[in-house]
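S.K.: what follows is a predicted protein model with its sequence.
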Amino acid sequence: MTGSPLLALPGAVVGEGLDAGVAAHYGNPMVEQRRLEQGRAFVDLSHRGVLTVTGPDRLTWLNSMASQALDRLAPGEGAEALFLDASGHVEHAVHFVDDGGRTWLVVERDEAAPLAAWLDRMRFMLRVEVADVTAEVAVVGVMADPSALPAPHAADAIVWHDPWSAASPRGYQYARDPQHPASAWNWTELVVPRAWLSELADAVRSGRAEVAGVLALEALRIAAWRPRFATEVDDKTLPHELDWLRSAVDLHKGCYRGQETVAKVMNLGRPPRRLVMLHLDGSDTVLPVAGDPVVGEKVRPEPAPGEATERRVVGRITSAAMHHELGPIALAVVKRAVPATIELIVESHGIDVAAAQVEIVPADAGAAVEVPRLPRLGVRP
């Protein structure tokens, strides 16, 4: 798979790390954010992986393993689902679309081969075939309907509409903010033949289309509290910690790997960690990177004169960006017990960056059902 033709556009700066292979920006990330937010630009996501599953058993087979109900997908309908391990930890996050003859799975680049191999092992005697088609197709995204792409691409694409914009009635939302920022998140991904990338580049050069880099997308995603597998997930992540039950889990569905843990934490327990958004002090022009520690200061009730406060690491940065309206912002996963009112500090590049947290998964998020308490022995009503 060769580099994207969109990297040859004037001003293109190649992305790094997780987003290597596509443009981080094309000269002005802030302007690109506004264009993307207004539905005037598209984003090159041709570094994403794409799998297909064909065969008459494909939907019931995928449904048996995924956290989301997939057996009822109508042609053209999409969904988001997670594949979990036996302990309920997130192993893969997938964007699904079925076109009536095959099911398309869009994943992070590094997840395509491992997921294809795992699915192939799980076929048994069922009538399904798994294929990695990343070399043949590419993904592009728009913050609107597909009309942001020049015709005829929009009409011929496989289209996935992100369900994050509204909580699923068959899921559960931990976030309590009535003005959830996801209401402005109108994200759509399109799977197109990879050869079309050259045509899209020509459309940008001729002024028929506008393009934005992945930095613009990341800033809007963080502001919408939208988790991404490549950044927010580690080997301990439970869906509850990222408020992912709102879009990727059907709580009325059972019998899939990890389902027992999902139900237990939902009904009887508490998420051990929680996702927060951080408003960062931008006076030092330092933007944290993934993995930077988030610390809290433990203040004694009556500190001795000159006694230093004790710092404790309470979490880590997962994503950070410069937003065109909010300024420097970040997503972080912190310990459940961290108070919502405490001011946090991000240690980054040898500098302390003050951070004010906005709860996504609340600190007091608990069981969704009340468990009756049995009276202690000897107690009379």
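M.R.: Cool, the structure landed.
S.K.: going forward, measure contacts and count neighbours with C-alpha atoms only.
M.R.: Will do.
S.K.: and Arg58, how far from Glu129?
M.R.: Counting by CA to CA, to the nearest Å, the gap from Arg58 to Glu129 is 8 Å.
S.K.: okay, the two: which has more neighbours?
M.R.: Arg58 (23 against 16; other CA atoms under 10 Å).
S.K.: now do the same end-to-end measure for stretch 102-121.
M.R.: Terminal-residue distance, stretch 102-121 (CA to CA): 19 Å.
S.K.: then stretch 298-310?
M.R.: For stretch 298-310, the first-to-last residue distance is 5 Å (CA to CA).
S.K.: which SSE is the residue nearest to Ala321 when sequence neighbours are not counted in?
M.R.: Leaving aside its sequence neighbours, Ala321 sits nearest to Ala219 (CA to CA, 6 or more residues apart in numbering; 5.1 Å). Per DSSP states H and E, Ala219 falls inside helix 214-223.
S.K.: what does Val313 give?
M.R.: strand 310-323.
S.K.: next, the buried residues of that strand.
M.R.: Val313, Val314, Gly315, Arg316, Ile317, Thr318, Ser319, Ala320, Ala321, Met322, His323 (16 or more other CA atoms under 10 Å).
S.K.: and the angle for the next helix-or-strand element following that strand with helix 214-223?
M.R.: Moving toward the C-terminus from strand 310-323, the next helix or strand (DSSP H and E) is strand 327-335. Interaxial angle, strand 327-335 versus helix 214-223 (axes from the mean of the first three to the mean of the last three CA atoms, to 10 degrees): 60 degrees.
S.K.: the structure to be compared is supplied as follows:
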Amino acid sequence: MTTPSPTTPADDVLRAHAEYEYAAELAALAAADDRPRPPRWQLSPWAVTTYLLGGTLTDGTVITPKYIGSRRLMEIAVASLATDRALLLLGVPGTAKSWVSEHLAAAISGDSTLVVQGTAGTTEEAIRYGWNYASLLAAGPSTDALVPGPVMRAMRTGSLARIEELTRIPADVQDSLITVLSEKTLPIPELDSEVQARRGFNVIATANDRDKGVNDLSSALRRRFTTVVLPLPDSLDDEVSIVTQRVSSLGASLELPADLQSLSEIRRVVTVMRELRGGVTVDGRTTLKSPSSTLSTAEAISVVTSGLSLAAHFGDGVVGAHDVAAGLLGAVVKDPVQDAVIWDEYLETVVRGRPDWDDLYRACRDLGTGAHR
């Protein structure tokens, strides 16, 4: 995998890997970090947790929070990786599983790119190793013909490997991890050889708990993981903070010339998502029907970022109700029949009754009138 050189500005990269985007913070933490570090860790567990949750160092360097939520959950995740137990991050879509996985790998190993993307078509070779078939046909199995996968490369270098959407991978392929996680060894029977993991190696996997029943983990594999469930944000303020931070970062990366200090619509977008997701208004007085869509924090980030682009390129640079209305409609209405009815009911019973939401009601109605017909 080609990654930008850490000494070269990644101006042309749409989204830099975490170890490059936050290189200054990681360097400051490393300089200030005087605590014990596990073998081949770039930072101590304390510094890794500070990198994730944010803080201010003794030299005044501000570490921005990458995850807003329970400190104890992050401490458990980091502590697990400092042992021989792998880590499974579990949660509904949009709970920052992949985001946390990437930042853990960046802070611990300085490399977040050793990734296996789980799908129904993921093969054992993607996890273990494959072959250069030209070399294989010419000279048979050999070390030169071997093509190591991300897990094997992580074992050789004592780094963290990431496996995204583990439960999307077929069960028999999942179980190829058992020997790796239990024996810290990857056999290569074709060469009558094996790769033994260097100290520092471990695995971070993510899984969507809505995929339960798709390819459930075997009990043998599940025992090899410490499972940390990442919840949705506890409060409206926490979720607003997460969305604001991510939209600000995305806006800067995409060079969207909009006023990031005036994103007053974020709180309304997050409120809509939380109310429809939870099936009740924030004051607890009105019960609502929930649509089929997830309406996660990630969806709120997408809605506001889309509104930011509209405001930057077709408006006055300040995100307003008319900029987020289309994104809200698209996020909520996935089923054109059932969800459209739920959305219309929400507009009429909740949004219309809030005087300071009149502009949002009109903007949504201009786009969605008759959507259920």
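M.R.: Great, that's in hand. On a predicted model such as this, the values are computed, not experimentally measured, just so you know.
S.K.: report the TM-score for the pair.
M.R.: Here the TM-score for the pair of chains, by TM-score structural alignment, normalised by the length of the second structure, is 0.28; 164 aligned residues with a CA RMSD of 6.3 Å.
S.K.: re earlier: what packs against the helix holding Ala219 of the first structure?
M.R.: strand 23-25, helix 29-37, strand 41-44, strand 310-323, strand 327-335 (3 or more CA pairs under 8 Å, 6 or more residues apart in numbering; DSSP states H and E).
S.K.: what would those look like in a markdown table with distance to Val211 of the first structure?
M.R.: Listed next are these as a markdown table, based on distance: least, CA to CA, whole Å:
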| stretch | distance to Val211 of the first structure |
| --- | --- |
| strand 23-25 | 9 |
| helix 29-37 | 7 |
| strand 41-44 | 5 |
| strand 310-323 | 17 |
| strand 327-335 | 22 |
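S.K.: ok, back up a step: now the helix holding Ala219 of the first structure and strand 310-323, what's the angle there?
M.R.: Going by the same axes, to 10 degrees, helix 214-223 of the first structure is angled at 120 degrees with respect to strand 310-323.
S.K.: find the nearest non-adjacent residue to Thr188 of the first structure, please.
M.R.: Here the residue nearest Thr188 of the first structure, using CA to CA, 6+ apart, is His161, at 4.5 Å.
S.K.: isn't that neighbour right up against Glu189?
M.R.: Yes. When contacts are counted by CA atoms under 8 Å, His161 of the first structure is listed as touching Glu189 (6.5 Å).
S.K.: hey, where'd the strands end up in the second structure?
M.R.: Using DSSP state E, the strands found in the second structure span residues 55-56, 62-63, 86-91, 115-117, 129-131, 146-148, 160-164, 185-188, 193-196, 202-208, 225-229.
S.K.: show me what the last one is packed up against.
M.R.: Going back to what we said before, that points to strand 225-229 of the second structure. Other helices and strands packing on strand 225-229 of the second structure, by 3+ CA pairs under 8 Å, 6+ apart, are helix 71-81, strand 86-91.
S.K.: so which of these is the most surrounded?
M.R.: The highest average neighbour count among these, using mean count of other CA atoms under 10 Å, belongs to strand 86-91 at a mean of 24.
S.K.: how far off strand 160-164 does that one point, in degrees?
M.R.: Going by the same axes, to 10 degrees, strand 86-91 of the second structure makes 30 degrees with strand 160-164.
S.K.: tell me the angle strand 86-91 of the second structure makes with strand 225-229.
M.R.: 20 degrees.
S.K.: what helices or strands is strand 86-91 of the second structure leaning on?
M.R.: Using 3+ CA pairs under 8 Å, 6+ apart, the elements in contact with strand 86-91 of the second structure are helix 71-81, helix 97-109, strand 202-208, strand 225-229.
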